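K.L.:
What follows is a predicted protein model with its sequence.
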Amino acid sequence: MARLSLSKTALHKESAQLKRYRQYLPSLDLKRRQLLAERYRAAASLAETERMMRQCREFVLRELPMLAETQVGLQGLVTVSSIKVSEENIVGIHVPVLEHIDIHVQPYSTYAKPHWVDAAVIQLKRMMELKVKYQVGRRRLDTLDTAVKKVTQRVNLFDKVLIPKAEQNIKRIRISLSDTERAGVVRAKITKQKRQH
């Protein structure tokens, strides 16, 4: 680390830095608060999706115990045909957003399959939608968590390190300049007294 110069130029430089730090800190803190609010919404949305997935599982366990029957083939009956995920910019952070999901239901004969297959297909379709929504929501939350962590580190760097360090440097420079000025005045008085004697 460079040694602190105790001059008026250094004082001006440190004062300018401190001013920049103090101007930048509020906007950085605002960004942190906006990201925290968005992170809270993403976490609430993810929790709601988890709740809906639990509800779907409970419904299947309660209403469709016949799914345990292995003779009825349901494989490939319901598939995800396309997913469209875009990005949303939240204060400079790009987070995924689920725009659209297409789920394809393979046509089947209602005469060849038991009557409860219709209800099973509806639940399979719902569960697939929820799983995709959950995966995108999880990625969104992870991205926001990382962003909040980085911005919080920057806020702490400015608030707890850079600003106090600049204030301390300004104080040291001012004390040094004051001492130098005082010493100059004392020398001038001593020189004046010596000339008078």
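P.N.:
Nice, thanks for sending it over. Numbers count the residues shown, from 1 in each chain.

K.L.:
Please make it C-alpha for all contacts and neighbour counts, starting now.
P.N.:
Fine.

K.L.:
roughly how far apart are the residue sitting furthest away from the middle of the chain and residue 65?
P.N.:
Here the chain has its C-alpha centre computed as a mean, and the residue farthest from that point, by C-alpha atoms, centre = their mean, is residue 197 with 74.6 Å. Distance check for residue 197 against residue 65: by C-alpha to C-alpha, to the nearest Å, it reads 115 Å.

K.L.:
again, but for residue 166
P.N.:
In this structure, residue 166 and residue 65 are separated by 69 Å, where distance is defined by C-alpha to C-alpha.

K.L.:
Neighbour count for those two, which is higher?
P.N.:
In this comparison of residue 166 against residue 65, neighbours counted by other C-alpha atoms under 10 Å, the higher total goes to residue 166 at 20 against 11.

K.L.:
show me the contacts for the more buried one.
P.N.:
When contacts are counted by C-alpha atoms under 8 Å, 6 or more residues apart in numbering, residue 166 is found next to 14, 15, 17, 18.

K.L.:
then this one, side by side with the first:
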Amino acid sequence: MARLQLNKSSLARESDQLKTYERFLPSLDLKRQQLMAARAEAQTEVGVLEAEVAELAQRVGRQVPMLANTDVDLDDLVRLTDAQLVTESVVGVKLPKLDRVLVEVYGYSTLAKPHWVDVVAELLHRMLEARLRVQVARRRVEILDKAVATITQRVNLFDKVLIPTARANIKKIRIYLSDEEMQAVVRSKLSKRKRAAAK
């Protein structure tokens, strides 16, 4: 760290830095609050989507107990064929957003399969989509967690390090300059007395 120079130009520089820090701190803190609100909203969305997945799983168990019958082959009945993510900017943070989900129900003979396979196919379709939405929502929360941690570090840097250091430096420089000024006045008076005594 550079040694603090105790002069007027250093005082002006430190004062300018302090003004800059104090001007940016509120906007950083506002961004932190907005990110925390976005994170809370994303966490709520994860909870809602997880509850939806759990509800679908229970519905499958309640509505289609015939799934226990292993004689009916349901392998590869439903398959995720395409999922498209887009990037969404929330308070300057790029987050993934599920734009499109294509789930394909593979053709099966309605004569060869029992009638309840239609219900299973529809429920599995919804389950696949819901699980994918949960994964994307969790990823959004992870990204927002990192963004909140980063902005909190910046706010703390400004609030707890840069601003107090600049204030302490300004105080130190002002005290030094005040002492120098007082010493100059004292030296001036002493030299006047010496000149007066010499005459």
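P.N.:
Structure received. Keep in mind the model is a prediction, meaning the values are calculated, not measured.

K.L.:
TM between them?
P.N.:
TM-score of the superposed chains, computed with TM-score structural alignment, normalised by the length of structure 1, equals 0.97; 197 aligned residues with a C-alpha RMSD of 1.0 Å.

K.L.:
can you tell me which residue is nearest the centre of structure 2?
P.N.:
A centroid search over structure 2 (C-alpha atoms, centre = their mean) returns residue 147, at 2.5 Å, as the residue closest to the centre.

K.L.:
Wait, that one touches residue 35, no?
P.N.:
Yes: counting by C-alpha atoms under 8 Å, a contact exists between residue 147 of structure 2 and residue 35, whose distance comes to 7.4 Å.

K.L.:
before we move on, back to that, so which of the contacts of residue 166 of structure 1 sit within helices?
P.N.:
Secondary structure defined by DSSP state H assigns 14, 15, 17, 18 of the contacts of residue 166 of structure 1 to helices.

K.L.:
Which residue is the nearest non-sequential neighbour of the third one?
P.N.:
In other words, residue 17 of structure 1. The spatial neighbour of residue 17 of structure 1 that comes closest, neighbours along the chain excluded (C-alpha to C-alpha, 6 or more residues apart in numbering), is residue 166 at 7.3 Å.

K.L.:
isn't there a strand covering that neighbour?
P.N.:
No: if the criterion is DSSP: H, G, I helix; E, B strand; the rest coil, then residue 166 of structure 1 is helix and not within a strand.

K.L.:
can you redo the contacts of residue 166 of structure 1 as CSV with distance to residue 83 of structure 1 and neighbour count?
P.N.:
Putting these into CSV (distance: C-alpha to C-alpha, whole Å; neighbours: other C-alpha atoms under 10 Å) gives the following:
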residue, distance to residue 83 of structure 1, neighbour count
14, 53, 20
15, 53, 16
17, 48, 16
18, 49, 20
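
K.L.:
Residue 126 of structure 1 corresponds to which position in structure 2?
P.N.:
Matched by TM-score structural alignment, residue 126 of structure 1 corresponds to residue 126 in structure 2.

K.L.:
Work out for me the element its match sits within.
P.N.:
helix 117-156 (DSSP states H and E).

K.L.:
ditto for residue 95 of structure 2
P.N.:
With DSSP H and E as the criterion, the answer for residue 95 of structure 2 is strand 93-105.

K.L.:
ok, residue 87 of structure 1 to residue 47 of structure 1 distance?
P.N.:
When residue 87 of structure 1 is compared with residue 47 of structure 1 (using C-alpha to C-alpha), they lie 21 Å apart.

K.L.:
actually residue 190 of structure 1, not the one I typed
P.N.:
Where residue 47 of structure 1 is concerned, residue 190 of structure 1 sits at a distance of 79 Å (C-alpha to C-alpha).
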